[in-house]
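**Q** Make a model of this:
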Amino acid sequence: MLRKAILSREVGEGQEITLEGIAGMVGVSSMPVREAFQILAADGLIKVRPNKGAVVLGINEQTIREHYEIRALLESEAVAKASRPGTDISRIAQVHYAAEKALAQNNSAANSD
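**A** Sure thing, here's the model as predicted:
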């Protein structure tokens, strides 16, 4: 939820956020929020300040460009692996169909298989 808010710019760059504030807003203890802060900090979306919460670094054009470059590299590698001799195309088609079906039904658990 917090990642989505940062990426959609609902929570703006430079905005200060606290463990307690986010925990209260979401209705959870501070432990899962602390873990979320660590993940978001590792992803470069926030900067954690000890005993002060965190500040949102946000997302800029360079970050977006880097994400698309990484995606292009991953997709091209996936295509290369899928097109190797001996690749079971029917299995790939089954997985693709199942993913599309799960997505259409908004079933994220099935989509993660």
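
**Q** all contacts plus neighbour counts: C-alpha atoms, from now on.
**A** Will do.

**Q** can you tell me the helix or strand for residue 48?
**A** strand 46-49 (DSSP states H and E).

**Q** Now do the helices in this protein.
**A** Listed in chain order, the helices of the chain (DSSP state H) span 2-7, 19-26, 30-42, 61-82, 89-104, 108-111.

**Q** run this one through as well so I can compare:
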Amino acid sequence: TGSCVTGDNAPVDCKVSEWGTWEDCDKTCGGGQQARRREVVRAAEKGGAACDASLSQLQACSTQSCLSDAERLLPRDCQLGPWSLWGKCEGTGNQQSFRKRILMHEA
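**A** Coordinates of the predicted model:
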């Protein structure tokens, strides 16, 4: 038979936060990267499960090719990048959540 530990001596497993929002892309064209992060909100104690989850993620962004100098001189329409994920609502009362887009090319 196994023993059951409860109360103040019970193991406490590690816990990580939810993922934060994606940071801005480090490039506007030609392929860049953006990151998002999370953090340890409770460390493992008393033999609980350790944090083995990743605390950061990277993804590709701005993968469209950059324009040459000649192409930049041609007239073109404004172009916006995709919307980011919605941010978290924090606090109490009137809460707002935001998302953003990157201006890829001005008109």
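
**Q** With both chains overlaid, what TM-score comes out?
**A** TM-score for the superposed chains, counting by TM-score structural alignment, normalised by the length of structure 2: 0.24, backed by 40 aligned residues with a C-alpha RMSD of 4.0 Å.

**Q** just to revisit the earlier point, ok, which of the helices of structure 1 comes nearest residue 53 of structure 1?
**A** Residue 53 of structure 1 sits nearest to helix 19-26 of all these, at 6.0 Å, using C-alpha to C-alpha.

**Q** that older thread, who are the packing partners of the strand holding residue 48 of structure 1?
**A** helix 30-42, strand 53-56 (3 or more C-alpha pairs under 8 Å, 6 or more residues apart in numbering; DSSP states H and E).

**Q** what's the most buried one of those?
**A** Stretch with highest mean neighbour count among those: strand 53-56 (a mean of 19; mean count of other C-alpha atoms under 10 Å).

**Q** Mind giving me the packing neighbours of that strand?
**A** strand 16-17, strand 46-49.

**Q** For residue 108 of structure 1, see how far away residue 101 of structure 1 is.
**A** 11 Å (C-alpha to C-alpha, to the nearest Å).

**Q** related to what we said a few turns ago, could you export the helices of structure 1 as CSV, including distance to residue 53 of structure 1?
**A** As requested, the helices of structure 1 are exported to CSV (distance: least, C-alpha to C-alpha, whole Å):
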stretch, distance to residue 53 of structure 1
helix 2-7, 14
helix 19-26, 6
helix 30-42, 9
helix 61-82, 23
helix 89-104, 36
helix 108-111, 31
